[in-house]
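Peer 1: give me a 3D structure for the following:
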Amino acid sequence: MSNRLAFLRRIAASGAVAAALLAPAAALLADAGPAVAQEKPQTGGTLNVIVQPEPPILVLGLNQQGPTQTVAGKIYEGLLRYDHALKPMPSLAESWEVSEDGLTYTFKLRDNVTWHDGKPFTAKDVVFTTTKFLPETHPRARANFSHVESVTAPDDHTVVFKLKQPFPAFIKAFEVSSAPMMPAHVYEGTDYKQNEKNATPIGTGPFKFDQWVKGSHIRLVKNENYYLEGKPYLDAISFRVIPDAASRALALETGEVDISQFNDVEPFDVPRLKALPHLDLTTKGYEFVAPLSWIEINHREAPLDNPKFRQALTYALDREFIRDKIWFGLGRVASGPVNSVTTGFEADKKTYEYDPEKAKALLDEIGLKPNGDGVRAEISFTPMPYGETWARLGEYIKQSWSKIGVKVNLESTDVAGWVQKVSNWDYDATNNFVYQYGDPSLGVARTYISDNIRKGVMFSNTMGYSNAKVDDLFAKAAVENDPAQRQQQLSEVQKILVEDMPVIWLLEMEFPTFVNKRVHNAVTTAIGTSENFADVWVDKKN
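Peer 2: Model (predicted):
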């Protein structure tokens, strides 16, 4: 804690730091109390972690899927990390400053960092990563760094980003999955995707690649030259590939594996595993991605294009039942497009309680009267093919909407078919969930802005929703440097969206992370088990 406090005092003392960063730093200083005595970490041992599905590659700059980050987050690092409140913390950058006008971000890099092959990590690697490698290979990073006018390195341990205009969300763009630092000496001047070193990834993290037995396991070993003295504590991490959900639950139950995360465990298995004496359950560690689930609706067909029809469908769903009986208590009922743990959340807005009678009244109002069979409208629903829980949700939606006279035809498909149908707008309704990445300008606006209606592209505005006022408010909030004014813009856009109901928000999802009680410090930041595990240790007495 002493190093972190010293760092925060340096930040708080800098007159060049943006006001948006001063307040969080001061709050952390005020909250810092006496150090709490902790059990001394033990060194050595191997940690066993589930990874599923098996990653296609371990180079995080080339692939940012969840399983890749689970493994590669221990190999690669970003400039910053983020605590559970999304406040930035040092990683490869030991300190940073933001100019008062929000246009200049200056990072001071640690001076004792080496790549796994022994070459020094310098500012050259940061410039290469953010101006050449990631803009070519990483869609999210490409968007984030499109706001940058120039990236320069005054010396080997200083990097300066000059923005074209203020972009307050930029401080959230440096987490390991958003901007993993890549070795310039390995990739510069090569075909990044075909580089022979992709088979043996080279990062700066606390663990190095050792072995990959396809279909079985991936083994990482301790980086003996890691820049934090005495870390990591573990000798190795073995990531176990276990395709079957029942087998994953059994592996946790028997102690064969120590950690699960994200969708490793089906929600209906959670109560049983939670009761086991050797396992701890936490839902922390997902604050940065802040997953939000919803029902997507194609606005290109009537009556789906009518906001009152979408409102009626919302009133017809008991979202507390969905949380408690389908997701077994995991999650919070969503109130709108911004997760309550994400920057910019607005609580004071219209909400939709479960009220089938109000739903019927809205359908009557727009002229959808029931026919002789009690049917007012007929639509198809394509459940997301990601396991039994999502299939159960589809059945519940069908039953619930039938009670207000909306007939639902369920259309099942595989993952490839689902992606093709949704991305090409060949659907009436489906369900999905997306990540928010700590700020509405990074992970929320993309779903609702008109210029992101892109046929063939998943996780864009596949609904075809368009509202010029929403476009304008998201655009203004993206570049607004005054935190109060920016919050006003974000609050206004949320109030508009809950009236238009472009999608039906269901849950602020909470994934269950199970950790064997012999494991310490598995979840310490806003990316949870995707962190680098430098601080993780195992009690070998258990």
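Peer 1: only C-alpha atoms for contact and neighbour calcs from this point on.
Peer 2: Will do.
Peer 1: mind listing the helices for the stretch 51-200 of the chain?
Peer 2: 66-72, 123-128, 134-137, 139-145, 184-187 (DSSP state H, counting those that start in this stretch).
Peer 1: give me whichever of those is most buried.
Peer 2: helix 66-72 (a mean of 26; mean count of other C-alpha atoms under 10 Å).
Peer 1: that older thread, tabulate the helices of the stretch 51-200 of the chain in JSON lines, adding columns for distance to Gly528.
Peer 2: Converted to JSON lines, these look like this (distance: least, C-alpha to C-alpha, whole Å):
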{"stretch": "helix 66-72", "distance to Gly528": "10"}
{"stretch": "helix 123-128", "distance to Gly528": "24"}
{"stretch": "helix 134-137", "distance to Gly528": "23"}
{"stretch": "helix 139-145", "distance to Gly528": "20"}
{"stretch": "helix 184-187", "distance to Gly528": "28"}
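Peer 1: let's see this one next, to set against the first:
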Amino acid sequence: MTELHPSTPTAPSRRTTLRAAAGGTLLLGLGLTGCRSAVAEAEAPATGAAGPKRGGTLTVAVNTDFTPALLFAQSGQSLQHRLIYNTLTRYDDRLEPRPELATSWEYAPDGRALTLKLRTGVVFHDGRPFTADDVVFAVKNLQNPVRAAQLRSTAAAVTGFEKRGDHELTLRLAHPVNNLFDLFEFMIITDRNSVEDAVAGKRLNGTGPFRLASWRPGTGLSLTRNEKYWQPDRPHLDGVELRVIPQADALVSSLRTGQSQLSYAVPGRNLSTVTAVPELSVTQYDTGGGASYLGVNTSVDPLGDKTVRQALAWAVDRERVLSQVLGGYGLASATPWPKSSPAFTEAGRTHYRHDPGKARELLRSAGHTRLDLPLLHVNLPGETALAEAVQYDLKQIGVHVTLEPTDAATAQKRLISQTMPALWAMGHSFSQVQPSTLAVSAYPFNAAKNTSRFRSETYSRTVREAWTSRATGAEANALRQRVTDTLLDEAFIIDLVIRGSVQVASKKLHGATLNKFSYLNLDDAYLAA
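Peer 2: Below is the predicted model:
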């Protein structure tokens, strides 16, 4: 199978004033038969068809159910967010923000204020008009620690709001931050009057292209077309069904038989099966939206010793994980950065290679020849395969791990509450946007409070400098490199493989795209005859 790697777009330039032209976010995709952008995939009409046609219901196969309590946290069940809700802006494939509910924006010269012009004529599903008050609420909502939102630190940097009518808003910042548009891409605009009903799964009232018809726990979500959507003649589809199919064989079967027309949940080892189906297409979207990693709880003896953690980092065969677990889709890497990130370097990617001899030597130097440790993982086929690969490699250096399978919602809650066992194997996000976001937002990496219980004044200071800096060019690269060097040296999170989002879809489906946080966008999607 051909190994697919991300391309490297130009890093965004810093501007005092940002005026955005209308347009949508469409991410670069690589197909098995050659390079093809998601722009082409989204815009190309079906062969012999006049173009997009109205009607039809799309069935999306997912492997985890919607978890209302995690509505404001990035997780594996965030796929449906952009179907029900809009965001303020959305990135293109060069990390340049494009309009959504915000139509234009302007930074103050000192970087401590941003003025947004908001779209008019937008209503929530219940008919209430969208105004600046909804943006104020959205930011304050993410500032609330109860929401467990990864970008809470960035939201908390907003200390003041100045409204000029219903559709202009200035955000005042305590200090400059260079990832404010990451917040805007992440932050769904929810109804301030029914947010508690939303986190209870009773009512999801947004401005997005589809309305919630029903949620059947364990079965999935049913969505219907929003006839009041602010984009003219959108969406084309009449409805969307997100069907929960946790078993890999059953999920693949639903795609092969046409019961489902779209999925991003096919495990890597099953992708070769669907590539042989003529009615299906397989596309890797180069979002760099996730990475497989080995987490290490530094409060568990002897994992507080970074020499032991470095031994684990040298032990894992990343290329085998890429090949056997992910089916060749992705990039073996010791750092969290995809090639599209301005923080990516080849030296960082290859810093740790598969060297069990060196790993055993490091363990011996730390006074250990055998360790027995638990390893938590999500009980899904792809995540189990990852855990088994890590288990095998660690055993070769004398580290014997006992696998502890759990469900996705429980794993996410333990990640947030810092109650992980000694080791865990999961996936993380946030390396696909501004590099500073990872270390101030992602639970495994957060300098202030991370799942590994790793604390370092040096790390915290380095992260804050990288986050608040308005530097560009070589100075910005140097700040990013300091963060990367700390991550590699301390090895409290051991990155293994950068994962792209692999889309398996019926060839009748056109126009499905993902944003940088893997929210599914079906505004322009349609099913050809």
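Peer 1: how alike are these chains, TM-score-wise?
Peer 2: With the length set by TM-score structural alignment, normalised by the length of structure 2, the two chains reach a TM-score of 0.82; 488 aligned residues with a C-alpha RMSD of 3.4 Å.
Peer 1: looking at the helices of the stretch 51-200 of structure 1, which is closest to Pro55 of structure 1?
Peer 2: Ranking the helices of the stretch 51-200 of structure 1 by their distance to Pro55 of structure 1 (criterion: C-alpha to C-alpha) puts helix 66-72 first, at 5.1 Å.
Peer 1: what is the aligned counterpart of Leu58 of structure 2 in structure 1?
Peer 2: Matched by TM-score structural alignment, Leu58 of structure 2 corresponds to Leu47 in structure 1.
Peer 1: ok, that match - contacts?
Peer 2: Leu47 of structure 1 is in contact with Leu234, Ala236, Ile237, Ser238, Val257, Asp258, Val538, counting by C-alpha atoms under 8 Å, 6 or more residues apart in numbering.
Peer 1: what is the burial count for the aligned residue in structure 2 for the fourth one?
Peer 2: Under the alignment defined by TM-score structural alignment, Ser238 of structure 1 corresponds to Glu241 in structure 2. For Glu241 of structure 2, the neighbour count with other C-alpha atoms under 10 Å is 19.
Peer 1: and Glu241 of structure 2, how far from Val62 of structure 2?
Peer 2: Distance, Glu241 of structure 2 to Val62 of structure 2, using C-alpha to C-alpha, to the nearest Å: 10 Å.
Peer 1: for Asp110 of structure 2, same thing?
Peer 2: Asp110 of structure 2 is 45 Å from Val62 of structure 2, by C-alpha to C-alpha.
Peer 1: where do the strands sit along the stretch 51-200 of structure 1?
Peer 2: 80-82, 88-90, 93-98, 104-109, 148-155, 158-163 (DSSP state E, counting those that start in this stretch).
Peer 1: any chance of those strands in JSON lines, plus mean neighbour count and distance to Arg140 of structure 1?
Peer 2: Shown next, in JSON lines, are the strands of the stretch 51-200 of structure 1 (neighbours: other C-alpha atoms under 10 Å; distance: least, C-alpha to C-alpha, whole Å):
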{"stretch": "strand 80-82", "mean neighbour count": "22", "distance to Arg140 of structure 1": "17"}
{"stretch": "strand 88-90", "mean neighbour count": "20", "distance to Arg140 of structure 1": "19"}
{"stretch": "strand 93-98", "mean neighbour count": "22", "distance to Arg140 of structure 1": "21"}
{"stretch": "strand 104-109", "mean neighbour count": "22", "distance to Arg140 of structure 1": "19"}
{"stretch": "strand 148-155", "mean neighbour count": "15", "distance to Arg140 of structure 1": "14"}
{"stretch": "strand 158-163", "mean neighbour count": "21", "distance to Arg140 of structure 1": "17"}
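Peer 1: wait, doesn't Ala387 of structure 2 sit right on Ala425?
Peer 2: Yes - contact criterion C-alpha atoms under 8 Å: Ala387 of structure 2 and Ala425 qualify, at 5.8 Å.
Peer 1: mind checking the SS state of the match of Ser238 of structure 1?
Peer 2: Under DSSP: H, G, I helix; E, B strand; the rest coil, the three-state class of Glu241 of structure 2 is strand.
Peer 1: tell me the spacing between it and Lys228 of structure 2.
Peer 2: Taken as C-alpha to C-alpha, the span from Glu241 of structure 2 to Lys228 of structure 2 is 20 Å.
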